[in-house]
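# structure of the sequence below:
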Amino acid sequence: MAELTEYPAEDDGLRTAAAALLTAFENLGPEHQALTAEGNGATAKERQGTVRRMTQSLVNASRTLVHAMELLTQSYGMRALGIGNQMSKDADGADYSPLLTSGNPDEKLYETASFVQVAVRRVGEAYEPTKKYPGLATARQPQAVRTVLVSLRTALNGLCAEMMARDLTEDSAEFAPCLTFLEELEARVCTTLPTLADLPGCKHVTWDTTLYGKLLSAGIGSAERDVIFWLLCQPTAQEQQPLDEIATQLHLESDQVDEALKKLRAIGLLRADGTLVSVYNGPAPA
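Model (predicted):
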């Protein structure tokens, strides 16, 4: 009977890394969904091309994460079963080198870390600013993207610790550039709009409950939602501000704001003075 290799008992390091990779993979969905809808609704060809490139980068990142999880599973399973570097035997029972060995779980682990770093680069590619549309390089679903980036950091830290424990690397700083990139990417692309309480110009906002139904039936996208929120938080009719100023505040492009305002006007949610229909913005009632 073949002799299995005895490995030290597995701790929770690989399980933690696996859970983090799965979390990152799952949370790519909302962002991909938002970008797909935005790309399908874009009218400017160059902007549509940019958004679709971003979408494809997330597709590539998800595929890479799937491969990383498969490699990590193989490493874990091989160690658990005692499979590692066994050789075929000749007629006398001695090692027979012309055939392949049974595989090395440590090599699978190192490959896992390499593919996670590739996945990080592919997520980063999605938010690489372009000259014409630099404002598009931001997350549409910032909370989901933040979860992706934090989970990738958790996975890399876990894999690094496991590799050091197995003497696969002597330098814990090997993954430092990738970890730093993840932190910088999160700070750059995961911007969120302030809450109503954060905006000094907003005193009291109420709106008709039918507004929600109008928004849902119109099938608005993320840009329209951001513009609606911005309008809700203005004390006066602020739509008259230059489009580029509104776009800068919302991390959008001017044509995105223009298209959003036109759509809101077309579906009857925007008055001529730039305020939202069914919305009251002013002092709190007594």
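
# CA only for contacts and neighbour counts going forward, please
OK.

# list the buried ones in the one helix or strand Gln33 maps to?
Element membership of Gln33, judged by DSSP states H and E, is helix 28-41. Residues of helix 28-41 classed as buried: Leu28, Gly29, Pro30, Glu31, His32, Ala34, Leu35, Thr36, Ala37, Glu38, Gly39 (neighbour count, 16 or more other CA atoms under 10 Å).

# OK, contacts around the third one?
Taking CA atoms under 8 Å, 6 or more residues apart in numbering as the definition of contact, the neighbours of Pro30 are Gln141, Ala144.

# here is a second sequence; please produce its structure as well for comparison:
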Amino acid sequence: MTGPNTFAGEQRLRSVSEAVSIAFRHVATEKRALTMDAKRASSKERERTLNRMGQTLFEAAQELRTTLLRLGSLYGLQALDLNGLAAQDDTGTGPYWMIMMPELDEDLLDAADSLDTAVQKLAETYSPTRKHPDLAVARHPDHMQMVFNALRMATTVLTAELAVHGYHKGAENLRDTFSPAAMF
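Next up is the predicted model:
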């Protein structure tokens, strides 16, 4: 990501990272509430549903973590101008493709994929079940509203970054993914 869009790209990556970190921090409150509800459940069936919701929420948090790691790697590689850096021998011959830094676009696509999976897992967490549709609500709507607002912003900005890099299909897929269920 060198050239005229470098600064704008860095700002977009920073914005996405900040939004994803907000979502990551606020998911824990909801996970704790689901765990407590499962312990107090009136039936084993409700307990299993709440545990499944908690596990899916945990998986979403893991994907948010992965997204942050990918964005951090991407931002660091960009800031240090290591995009595609390849090793060369003492005569300057090379590049040796076996010893090469990844292209920034790979990390960008990986970050988008992780964010997409996290959003899907969050939607899955709150998908009503046939037997217990009443459980498909946020226990802490204020925290989850912050999570979804942050992820909406991250998705929007990352979609723009994908488009800048010519990944219009990936941008469309990420944009189409974000439509959280009515949880509030």
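
# check the offset of the helix or strand that comes right after the helix holding Gln33 of structure 1 from the chain's centre.
Downstream of helix 28-41 of structure 1, the first helix or strand assigned by DSSP H and E is helix 45-81. Distance of helix 45-81 of structure 1 from the chain centroid (CA atoms, centre = their mean, to the nearest Å) equals 12 Å.

# distance from helix 45-81 of structure 1 to structure 2 after superposition?
After superposition onto structure 2, the mean distance of helix 45-81 of structure 1 to its aligned counterpart is 0.6 Å, using mean CA distance after the TM-score superposition for structure 1.

# contacts for the very next helix or strand once past that helix?
Using DSSP H and E, the helix or strand that follows helix 45-81 of structure 1 in sequence is strand 88-89. If you take CA under 8 Å, 6+ apart as the criterion, strand 88-89 of structure 1 is touched by Asp95, Tyr96, Ser97, Leu99, Leu100, Thr101.

# mean deviation of strand 88-89 of structure 1 from structure 2?
By mean CA distance after the TM-score superposition for structure 1, the fitted strand 88-89 of structure 1 averages 1.8 Å away from its aligned residues in structure 2.

# so where is that strand in structure 2?
Aligned using TM-score structural alignment, strand 88-89 of structure 1 spans residues 87-88 in structure 2.

# in the helix or strand where Val157 of structure 2 lies, what counts as buried?
For Val157 of structure 2, the host element (DSSP H and E) is helix 141-164. By 16+ other CA under 10 Å, the buried positions in helix 141-164 of structure 2 come out as 143-148, 150-162.

# ok, Leu115 of structure 2 touching Thr67?
Yes. The pair Leu115 of structure 2 / Thr67 is scored as a contact, 5.9 Å apart, by CA atoms under 8 Å.

# now what about the longest strand seen in structure 2, what contacts it?
Taking DSSP state E as the criterion, structure 2 has its longest strand at strand 96-100. Strand 96-100 of structure 2 is contacted by residues Gly84, Leu85, Ala86, Ala87, Gln88 when judged by CA under 8 Å, 6+ apart.

# reformat these as CSV; add neighbour count.
Shown next, in CSV, are the contacts of strand 96-100 of structure 2 (neighbours: other CA atoms under 10 Å):
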residue, neighbour count
Gly84, 14
Leu85, 16
Ala86, 15
Ala87, 16
Gln88, 14
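
# and Pro105 of structure 1, how far is that from Gln48 of structure 1?
Using CA to CA, to the nearest Å, Pro105 of structure 1 is found at 43 Å from Gln48 of structure 1.

# now do Leu182 of structure 1
Distance, Leu182 of structure 1 to Gln48 of structure 1, by CA to CA: 26 Å.

# neighbour count: the two, which is higher?
Between Leu182 of structure 1 and Gln48, counted using other CA atoms under 10 Å, Leu182 has the larger neighbour count: 22 against 18.

# other SSEs contacting the helix or strand containing that one?
Using DSSP H and E, Leu182 of structure 1 sits within helix 176-189. When contacts are defined as 3 or more CA pairs under 8 Å, 6 or more residues apart in numbering; DSSP states H and E, helix 176-189 of structure 1 sits against helix 105-126, helix 142-165.

# show me what contacts the one residue sitting closest to the centre of structure 2?
Central residue of structure 2 (CA atoms, centre = their mean): Leu115, 2.5 Å from the mean position. Residues near Leu115 of structure 2 by CA under 8 Å, 6+ apart: Glu63, Leu64, Thr67, Thr155.

# now a ChimeraX select for only the buried ones of these.
Applying 16+ other CA under 10 Å to the contacts of Leu115 of structure 2, the buried members can be selected in ChimeraX as follows:
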select :63,64,67,155
